[in-house]
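# With the sequence up front, the predicted model follows.
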Amino acid sequence: MNEFWVFGYGSLMWNPGFEFEERQPAHLFGFRRVLCVRSWVHRGTQEKPGLVLGLDRGGSCRGVAFRVAPEKRDPVLAYLRERELVTHVYKERTLPAALADGRRIATLAYICDRDHHQFAGSLSVEEAASTISTAVGKSGRNIDYVRNTLEHLREMGIRDHWLEDVGRTAESLATPLSA
């Protein structure tokens, strides 16, 4: 069977933006979720970049896999390429993953390009929090992106201690929205 699965580890978990037939918790090995991509479009600008998640080498990542109907494969792929490859800081890869029900699948994932000028590398909690507490892009405030991601990770029973620390620190630095 030639199934088409898409792996979500950040906003794709809570805002996939495409039709799917099945959604399963999934575990991807060899890559970890990290705020390592400077966002110049969705969560920041070139003048004041935000930070978004990327899959960077090493470790593993728990997220969500979406199974897409065969007839929807091409439109979903086109949508994902438009969404994820805006500045080409991500590379499209097919990677093995394990579903919560024990199935092993091949899944489409977007990993960060360490050679791209938007790759932020390893940041301290304070550096990441300082950036996300004030950045805003066309998809909204950077801190809201981190809040939504953390909320969905909690709902799935996934702990990401570093990201949780970044979120807490950013909350203490963020300027509240005007009334």
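Great, that's in hand.
# only C-alpha atoms for contact and neighbour calcs from this point on.
OK.
# And the strand or helix carrying Glu126, what's buried?
Using DSSP states H and E, Glu126 sits within helix 125-132. The neighbour-count check on helix 125-132 (16 or more other Cα atoms under 10 Å) flags Val125, Ala128, Ala129, Ser130, Thr131, Ile132 as buried.
# Could you do stretch 98-106 as well?
For stretch 98-106, by 16+ other Cα under 10 Å, it's Ala98, Leu99, Ile105, Ala106.
# Nearest to Gly157 among those residues?
When the buried residues of stretch 98-106 are compared for distance to Gly157 (Cα to Cα), Leu99 wins out at 14.9 Å.
# Looks like the closest one contacts Ala26 (just checking).
Yes. If you go by Cα atoms under 8 Å, Leu99 and Ala26 touch, sitting 4.3 Å apart.
# can you list residues touching both of the two?
By Cα atoms under 8 Å, 6 or more residues apart in numbering, Leu99 and Ala26 have these common neighbours: Ala65.
# Tell me which residues are up against the strand or helix carrying Leu77.
In this assignment (DSSP H and E), Leu77 forms part of helix 73-84. For helix 73-84, contacts defined as Cα under 8 Å, 6+ apart pick out Phe4, Phe18, Glu19, Val68, Tyr90, Tyr110.
# next up, a second structure to put side by side with the first:
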Amino acid sequence: MTMWVFGYGSLLWNPGFEVEETQIGVMHGFARSFCMRSIHHRGTPEHPGLVLALDEQKGASCEGVALRVKAGTEAETLAYLRERELISSAYLEKKLAVHLNTGDEIEAVTYVIDPDHAQYGHLDLEEQAQVIAHAVGDRGPNTEYLHNTAAHLVELGIEDADLNWLSKRVESLCS
């Protein structure tokens, strides 16, 4: 059976698994948001960073990339994604509908924020910039995560005004 994964953050530029096909798509009912405190990959428990999550919101939508997993690697891909994305149980793994730019609708493995988890929370954009500018985790600086994601969205022709603003603001804070 064909397996798709929906990428909206680091999966855009670092999927970590073999991708057979990539399609731009939209997921309705969720917004891309720096609403997850990162205590592993882009921060520490003492100095959490921020990573993107899909936050369920009525009327929202998130444009991202549907990644079709290479046939025959589905089980190992799912195991890899679970180890990577469920490291602190702040994400919930779901299969959700993605509307592709081709007009097709597919179901994709998607990682969304658990709003009841301790790492969930909202900060205004300036507070996000201040956190991202200084946080570092075991996968590197939080700035790298932000800048790579923002640049890849631009490259894909996906407009995200908040990420563009954050990227410029964090750049000015770090210079």
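Structure's in. What do you need? As the structure is a prediction and not an experimental result, all values here were calculated from the model.
# follow-up on the earlier one: check the fit of the following helix or strand past the helix holding Glu126 of the first structure onto the second structure and give the mean distance.
Using DSSP H and E, the helix or strand that directly follows helix 125-132 of the first structure along the chain is strand 136-137. In the superposition with the second structure, the aligned residues lie an average of 0.5 Å away from strand 136-137 of the first structure, counting by mean Cα distance after the TM-score superposition for the first structure.
# Show me what strand 136-137 of the first structure is packed up against.
Identification of packing neighbours for strand 136-137 of the first structure by 3 or more Cα pairs under 8 Å, 6 or more residues apart in numbering; DSSP states H and E yields no helix or strand.
# From the chain's centroid, how far away is that strand?
Chain-centre distance of strand 136-137 of the first structure: 16 Å, with Cα atoms, centre = their mean, to the nearest Å.
# Also stretch 109-124 of the first structure?
Relative to its chain's centre, stretch 109-124 of the first structure lies at 12 Å (Cα atoms, centre = their mean).
# go on, stretch 150-159 of the second structure?
With Cα atoms, centre = their mean, you get 13 Å for stretch 150-159 of the second structure.
# Okay, buried residues for the strand or helix carrying Leu95 of the first structure please.
Following DSSP H and E, one finds Leu95 of the first structure within strand 90-99. For strand 90-99 of the first structure, a neighbour-count test (16+ other Cα under 10 Å) marks Tyr90, Glu92, Leu95, Pro96, Ala97, Ala98, Leu99 as buried.
# where along the second structure do the helices fall?
In the second structure, the segments counted as helices under DSSP state H are 74-85, 125-134, 142-156, 161-174.
# Tell me which of those helices lies nearest to Ser38 of the second structure.
Of all the helices of the second structure, helix 142-156 comes closest under Cα to Cα, at 9.1 Å.
# Other residues contacting the closest one?
9-10, 12-13, 42-43, 49-51, 64, 132-136, 159-160, 163-164, 166-167, 170.
# what's the average distance of that helix to the first structure?
Averaged over the aligned pairs, helix 142-156 of the second structure sits 0.5 Å from the first structure after superposition, using mean Cα distance after the TM-score superposition for the first structure.
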